[in-house]
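Undergrad: My questions are about this predicted structure, shown below with the sequence.
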Amino acid sequence: MAVILIVEDDIFTRNMAEMMIQDWGHDTLSASDVDEALLLVKSPQHIDALFTDIYLKKAVLGGCDLARHAVELRPELRVLYTTGNSPTDQMKSLFVDGRHFLPKPYTPDQLQSSVRGMLAA
């Protein structure tokens, strides 16, 4: 199964996503902000995919910037974006090349389908 890095500033949402993804047999790493996430991406830890909120509170860099840096460091990394806000046209252009988008709020079935699609891409 895959190792998925979850980056979400809301602890409840992050914990719920982490529990669901683990229930489906995947391993997870989690971070509450871009700095924590980049430390994990730069580490020797194996990571197959990044599931990140686009808008992270109190962050200079958001999920889109994080994903760009992460993919520069790990080109094979799959990316799934999420947000409760409507993505702009500029953001929509990011959802190519193995990158996907899941709007919030999402159900467990929607998350599972999106994770499967991301990993299969």
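TA: Yep, it's here. Here the structure is a predicted model, which is why all the values come from computation and not from measurement.
Undergrad: From here on, just use CA atoms for contacts and neighbour counts.
TA: Will do.
Undergrad: Thr82 in helix, strand or coil?
TA: State at Thr82, reduced to three classes by DSSP: H, G, I helix; E, B strand; the rest coil: strand.
Undergrad: residue contacts, it?
TA: Thr82 makes contacts with 51-54, 101-104, as judged by C-alpha atoms under 8 Å, 6 or more residues apart in numbering.
Undergrad: Kindly recompute the last result at 7 Å.
TA: For Thr82, the contact set (C-alpha atoms under 7 Å, 6 or more residues apart in numbering) comprises 52-54, 101-104.
Undergrad: The chain: strands as residue ranges?
TA: 3-7, 27-31, 49-53, 78-83, 99-103 (DSSP state E).
Undergrad: The first one vs strand 49-53, what angle?
TA: Going back to what we said before, that points to strand 3-7. Using axes from the mean of the first three to the mean of the last three C-alpha atoms, to 10 degrees, the inter-axis angle of strand 3-7 relative to strand 49-53 is 20 degrees.
Undergrad: A further structure is provided below for comparison with the first:
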Amino acid sequence: MAAILIAEDEPFSRMVVEAAARDLGLEPLAVADGDAAIAQARAAESLEVLFTDIHMPPGPDGWAVAREVRRIHPDIRVIYTSGQAGPEDYERFAVPESCLLPKPYTSIELVAAIAGEGLSH
């Protein structure tokens, strides 16, 4: 089963993303901060998708998490999410095969992002 790494510091949001991932046939690996996300990426044999909140204090933010996870798993798709980051941030920091999912998002938007619709680059 393909895996998705979910780095989201808000517990309810994390649970919603986990449920959507399971519905799409992905194995969710969910963590609450950037350090745990990087550790999980190092331990995982393979990852198909990274779903990362951009703002996860106090550790590495989602931009740094994506850079490090992409170094470990070069072909991973990345979904960035934030209630604060704008398109200019995304254009500056995004990696290929990624998308920005602004908060709040609908379940339809979430599923589409996880399924790989709306990718840029």
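TA: Yep, it's here. Because the structure is a prediction, the values reported are computed rather than measured.
Undergrad: between the contacts of Thr82 of structure 1, which has the most around it?
TA: When neighbours are counted by other C-alpha atoms under 10 Å, Thr52 leads the contacts of Thr82 of structure 1 with 31 neighbours.
Undergrad: who's in contact with that one?
TA: Contacts of Thr52 of structure 1 by C-alpha under 7 Å, 6+ apart are 6-8, 63, 80-82.
Undergrad: Quick check: the farthest pair among these?
TA: Across the contacts of Thr52 of structure 1, the longest distance by C-alpha to C-alpha is 12.0 Å; it joins Glu8 and Leu80.
Undergrad: centroid residue for structure 2?
TA: Nearest residue to the geometric centre of structure 2 (C-alpha atoms, centre = their mean): Phe51, 1.2 Å.
Undergrad: Alignment lookup: that one to structure 1.
TA: With TM-score structural alignment as the criterion, Phe51 of structure 2 lines up with Phe51 in structure 1.
Undergrad: could you measure that match against Arg78 of structure 1, distance?
TA: Per C-alpha to C-alpha, to the nearest Å, Phe51 of structure 1 is found 9 Å from Arg78 of structure 1.
Undergrad: and if you look at Gln22 of structure 1?
TA: Distance from Gln22 of structure 1 to Arg78 of structure 1, counting by C-alpha to C-alpha: 17 Å.
Undergrad: And these two? Which one has more around it.
TA: Set Gln22 of structure 1 next to Arg78 and count neighbours by other C-alpha under 10 Å: Arg78 wins out with 24 against 16.
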